[in-house]
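[1] can't give you the sequence, but here's the structure:
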């Protein structure tokens, strides 16, 4: 039988093991939520030390390919949703990846907030519509998004439309407001607020992606400021870089 890893290559053994396990996840040999072979079984399979196997598995857990249950073993994690920096709506983004999007509107309120007003180029006292939503993929909560829009642009939108919305951008397109450009800021946050980790079905203290975004029309007018919390175990961030030469 041909060796699965090649000890003559200059590639570290743990990395070769990682690549082999990733390939088995991708081709369905190891299925989502299925237990993979134990560390001892992998040591025999790859003919390497337990330290090498532990290193490979730890990396795969940290990278989101696997997860561990104490006393039970190591299992295949659900694939992460690769979030490409794009103007595509959440709904379109998930559908493109073969996932079923769902939105639960948590809150719709009229507020005044001078800090947010400044981001939207509004006067401090102008009314702002706050829309807080729980976003789900295949029935699983993966993000909490809070959008702030100038109330005046929603004047002709029925409250029922907002309360039952699937896609905010579809509603905005119906009133001739389309995203043309956006500026996003990414950071890592910790889920310490009970509402956040409860809605996302996470444990207190786990990390999450925090995304702050201002979206502009073609005329460079900001029409939405949004703050999103994304589950770290379901998202990865993908950035495409191109040379100017």
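    Noted; the coordinates are in hand. Keep in mind that this is a model prediction, so the values were computed, not measured.
[2] please count neighbours and contacts with C-alpha atoms only from this point.
    Fine.
[3] pretty sure residue 169 is in a helix, no?
    Yes - checked against DSSP: H, G, I helix; E, B strand; the rest coil, residue 169 lies within a helix.
[4] which residues are in contact with it?
    89, 178 (Cα atoms under 8 Å, 6 or more residues apart in numbering).
[5] could you report the distance from it to residue 215?
    11 Å (Cα to Cα, to the nearest Å).
[6] take a look at this one as well, against the first:
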């Protein structure tokens, strides 16, 4: 039931139905004739995918930019849950570091302290990608307390730090798996990988630098634009 409710709400979000405000849990429970627990389960993938944001004691709100706010790599990872596959992560690193290259991407001095998260993303226990991200520690330090074995980075960034990314840039490059990457991703050395480098921003400030290596033979990416992205409504 929660999947049906979630899919219905997603279609309404993408169609711009909630421009004047997103309904609360009680209102949605009455609308669909289900429990509030079912509504919470239905809203979770919408929050995780960046379509809505919610804080304790507040109504959810629709995120500007919706499905495009976090870019294609996040859409791929969020779609694991939506497809019914089992999602998990193996956390390799989760600590504060200094990294001059990442700091430069965020327009910070080389010695700036950064929160760093590195993890392998799994679908039905099979690796699909290696994800590495850096954010300013001053903004994202509370993420040290999060359990990222299953949690969404953007969901935790919203919940713990009150930050929702609202734009950014991405660059996609075809690369070959190094020996270390091949070991982590359980693939042959030299296997095709899609490297996605992105800089995410919040209120025109660069806040996230990410490198994601996705296995080319385990993931297909698709997007829509123009009339396909915004189909005409029929009364």
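    Cool, the structure landed. The model shown is predicted, which means the values in this text are computed figures rather than measured ones.
[7] which parts of the second structure are strands?
    52-53, 61-62, 87-97, 114-123, 126-136, 167-176, 192-202, 205-215 (DSSP state E).
[8] what's the matching residue for residue 125 of the second structure over in the first structure?
    Under the alignment (TM-score structural alignment), residue 125 of the second structure pairs with residue 139 in the first structure.
[9] measure how buried its match is and give me the count.
    For residue 139 of the first structure, the neighbour count with other Cα atoms under 10 Å is 12.
[10] skipping adjacent residues, who's closest to it in space?
    Excluding the flanking residues, the one nearest residue 139 of the first structure by Cα to Cα, 6 or more residues apart in numbering is residue 102, at 7.1 Å.
[11] residue 193 of the first structure now?
    Distances taken as Cα to Cα, 6+ apart place residue 204 nearest to residue 193 of the first structure, at 7.6 Å, with adjacent residues excluded.
[12] from memory that neighbour sits against residue 189, does it?
    No - assessed by Cα atoms under 8 Å, residue 204 of the first structure is found out of contact with residue 189, at 11.8 Å.
[13] point to the residue nearest the middle of the second structure.
    Nearest to the mean C-alpha position of the second structure, by Cα atoms, centre = their mean, lies residue 74 at 4.1 Å.
[14] related to what we said a few turns ago, need the counterpart of the residue nearest to residue 139 of the first structure in the second structure.
    In the second structure, residue 102 of the first structure lands on residue 88 (TM-score structural alignment).
[15] its match against residue 126, yeah?
    No - using Cα under 8 Å, residue 88 of the second structure is not in contact with residue 126, being 9.4 Å away.
[16] who has more neighbours out of those two?
    Using other Cα under 10 Å as the criterion, residue 88 of the second structure and residue 126 rank with residue 88 on top: 21 against 15.
[17] quick one: residues contacting the more buried one.
    By Cα under 8 Å, 6+ apart, the neighbours of residue 88 of the second structure are 121-123, 125, 149-150.
[18] buried subset of these, written for ChimeraX?
    Buried residues within the contacts of residue 88 of the second structure, by 16 or more other Cα atoms under 10 Å, are selected in ChimeraX with:
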select :121,122,123
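[19] tell me which of the contacts of residue 88 of the second structure you also see in the first structure.
    Among the contacts of residue 88 of the second structure, the contacts conserved in the first structure (both residues aligned by TM-score structural alignment, their matches' Cα atoms under 8 Å) are 121-123, 125.
[20] any chance of those in CSV, plus distance to residue 12 of the second structure?
    Formatted as CSV, those follow (distance: Cα to Cα, whole Å):
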residue, distance to residue 12 of the second structure
121, 29
122, 29
123, 28
125, 32
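[21] of all these, which comes closest to residue 6 of the second structure?
    Within these, proximity to residue 6 of the second structure (Cα to Cα) peaks at residue 123, which comes in at 20.6 Å.
[22] ok, that closest one to residue 157 of the second structure distance?
    Residue 123 of the second structure is 22 Å from residue 157 of the second structure, where distance means Cα to Cα.
[23] about what we covered before: return the most buried member of the strands of the second structure.
    Stretch with highest mean neighbour count among the strands of the second structure: strand 52-53 (a mean of 24; mean count of other Cα atoms under 10 Å).
[24] where in the first structure does that one align, residue-wise?
    Going by TM-score structural alignment: strand 52-53 of the second structure matches no residues.
[25] so what's the gap between that strand and the chain middle?
    Taking Cα atoms, centre = their mean, to the nearest Å, one finds strand 52-53 of the second structure lying 12 Å from the centre of the chain it belongs to.
[26] no further questions, thank you.
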